[in-house]
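# Dropping a prediction and its sequence here:
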Amino acid sequence: MAASPSLELPADATTAARHEKAPTVGERIPVHSAVCFGCADLPHGLRLQSWVADDVDGAATVWSRMELRADQQGAPGLLHGGLLTAAFDEVLGSVVALVTRPCVTARLETDFRRPMPIGSTLWLRGRVDGRVDRKLYVTGTAHLDAQDGLVVGTAQALFLKVGMEHFLRNSRPEDLEALGVPAERIRAARG
């Protein structure tokens, strides 16, 4: 069995600045897919809203907001921990998309620090700490009720830049066609 890729930022990592075509500071990051569990306005989704933040030490950064709802409970009155991990995956993916795309999550580790009561607002910050070739190293924090509120969770992740062929080969053809991808292109990617 292969070892999991390291989440530690390598010494040879470079700063991963925002792409010139990325939204600017203060702009809302648009929903990347109408069917996304993380950012789309779906009844069963997380409904995260994200904005480009000021770069921190030259690193791309985002802030995201999530209202904790009754249908997201694990223990009575508290957010299900898996949903915090899903929220981090969305937020960290959003900040990576400011630097380069398309990318996929290779590894994500979440540390839970405190319970998150339903009815609260969760503020999540994502930051690209560095890049080595196609690997992007990302960290996040989750704060309760304010951007400088109590830290209730942290995350580290490794994202990999991939080509569009990854999605053409692995997504369901009917979903790709619904997005306007020609059937011929899907067939060609699948060989």
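On my side now, so go ahead. Residues are numbered from 1 along each chain as shown.
# drop to CA atoms for contacts and neighbour counts, all remaining ones
Will do.
# how many neighbours does Glu177 have?
Around Glu177 there are 13 other residues, counting by other CA atoms under 10 Å.
# Chain neighbours aside, what residue packs nearest to it?
Ala183 (6.5 Å; CA to CA, 6 or more residues apart in numbering).
# Hmm, the one you found is touching Arg169, no?
No - taking contacts as CA atoms under 8 Å, Ala183 lies outside contact range of Arg169: 11.9 Å.
# quick one: which of those two has more around it?
Comparing Ala183 with Arg169 by other CA under 10 Å, the one with more neighbours is Arg169, at 15 against 12.
# Using just helix, strand and coil, how would you label that one?
helix (DSSP: H, G, I helix; E, B strand; the rest coil).
# Now do the contacts for it.
Ile186, Ala189, Arg190 (CA atoms under 8 Å, 6 or more residues apart in numbering).
# quick one: what helix or strand has the second one in it?
Element membership of Ala189 [criterion: DSSP states H and E] is helix 183-190.
# Packing partners of that helix?
helix 165-170, helix 173-178 (3 or more CA pairs under 8 Å, 6 or more residues apart in numbering; DSSP states H and E).
# would you turn the ones you listed into a markdown table with distance to Leu46?
Formatted as a markdown table, the helices and strands packed on helix 183-190 follow (distance: least, CA to CA, whole Å):
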| stretch | distance to Leu46 |
| --- | --- |
| helix 165-170 | 23 |
| helix 173-178 | 21 |
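# one more structure, for comparison:
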Amino acid sequence: MQSLPKHGSCFVCGSPNSPGMGVVWYALDDNSIFAEVTLNDAQQGPPGFAHGGASAALLDEAMGAAVWLAGYRVASVNLNISYRKPVPLGQPFKVTARVNERNGKKVTAVGEIRLADETLAVSGDGIFVEAPQLFTGLGTGSRSADEAMEIRGTEK
């Protein structure tokens, strides 16, 4: 398992000293990613629970990180988020994501937030389009696209 690199002042995965969430993503051997996250009052929506936008931001970043790990420099163009249970503040939970498939310049991914008891709280899927010009000069720490698709058993 390897830690994915942080990039600057990203709202979700920027440095722990930034005003963002300070999430650290980890890559698994199957090319999926995960993070253990605990949100605080800065991400509150209803009293004691995370704002839906914070959950959406986590899934957007998780799915995007999984796509980056697969070797693609992308930007999200569509997210579908399903809220099943509220995410409590101050309690750890797990965020996971993986690449689903690639079709031309589009890459799809899926992600989920599970509470400590493994209850599915939020799930999502996203469409990402290659946009390397947006990320020039950024370190990646990714596997090659060929290696990633081989791990997943997916055609390019």
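Thanks, I have it. Just so we're clear, the structure is a prediction, and the values are computed from it rather than from any experiment.
# Quick TM-score on the pair, please.
Between these two chains, after superposing, the TM-score reads 0.81 (TM-score structural alignment, normalised by the length of the second structure); 137 aligned residues with a CA RMSD of 1.8 Å.
# First-to-last residue distance for stretch 131-149 of the second structure?
19 Å (CA to CA, to the nearest Å).
# before we move on, back to that, tell me which of the helices and strands packed on helix 183-190 of the first structure sits most buried.
Among these, helix 165-170 has the highest mean neighbour count (mean count of other CA atoms under 10 Å), at a mean of 15.
# what number of residues lie near Pro115 of the first structure?
So Pro115 of the first structure, with other CA under 10 Å, has 15 neighbours.
# Is it in contact with Leu78, as I believe?
Yes - counting by CA under 8 Å, Leu78 is a contact partner of Pro115 of the first structure at 6.5 Å.
# PyMOL command for the buried members of the contacts of Arg169 of the first structure?
To isolate the buried members of these in PyMOL, using 16 or more other CA atoms under 10 Å:
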select buried, resi 186
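# Wait, a strand at Ala65 of the second structure?
No - judged by three-state DSSP, Ala65 of the second structure forms no part of a strand; its state is helix.
# What lines up with it in the first structure?
Under the alignment (TM-score structural alignment), Ala65 of the second structure pairs with Ser94 of the first structure.
# and the gap between its match and Glu174 of the first structure?
25 Å.
# ok now do the alignment partner in the first structure of Val99 of the second structure, which residues does it touch?
In the first structure, the residue matched to Val99 of the second structure (TM-score structural alignment) is Val128. Applying CA under 8 Å, 6+ apart to Val128 of the first structure gives the contacts Ala16, Ala59, Ala60, Thr61, Leu92, Val95, Val96, Leu136, Tyr137, Val138, Thr139.
# Turn the buried ones among those residues into a named PyMOL selection, would you?
Burial among those is assessed by 16+ other CA under 10 Å; the matching PyMOL selection reads:
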select buried, resi 16+59+60+61+92+95+96+136+137+138+139
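# so which of the contacts of Val128 of the first structure comes closest to Ile29 of the first structure?
Val95 (9.4 Å; CA to CA).
# That closest one: what's it in contact with?
Here Val95 of the first structure is in contact with Ala60, Thr61, Val62, Gly126, Arg127, Val128 (CA under 8 Å, 6+ apart).
# Among these, which pair sits farthest apart?
Val62 and Val128 (9.3 Å).
# Report how many residues lie close to Ser3 of the second structure.
14.
# In three-state terms, label the residue of the second structure most remote from its centre for me.
Most distant from the centre of the second structure: Pro47, at 25.0 Å, with distances by CA atoms, centre = their mean. Following three-state DSSP, Pro47 of the second structure is assigned to coil.
# Tell me the residue in the first structure aligned with it.
Per TM-score structural alignment, Pro47 of the second structure is aligned with Pro76.
# Work out for me the element Gly53 of the second structure sits within.
Gly53 of the second structure belongs to helix 52-69, assigned by DSSP H and E.
# okay, and the next helix or strand after that helix goes to which residues in the first structure?
Using DSSP H and E, the helix or strand that follows helix 52-69 of the second structure in sequence is strand 74-83. The alignment of strand 74-83 of the second structure onto the first structure (TM-score structural alignment) spans residues 103-112.
# how much does that stretch stray from the second structure?
Compared with the second structure after fitting, stretch 103-112 of the first structure deviates on average by 0.6 Å (mean CA distance after the TM-score superposition for the first structure).
# Sweet, I'm off.
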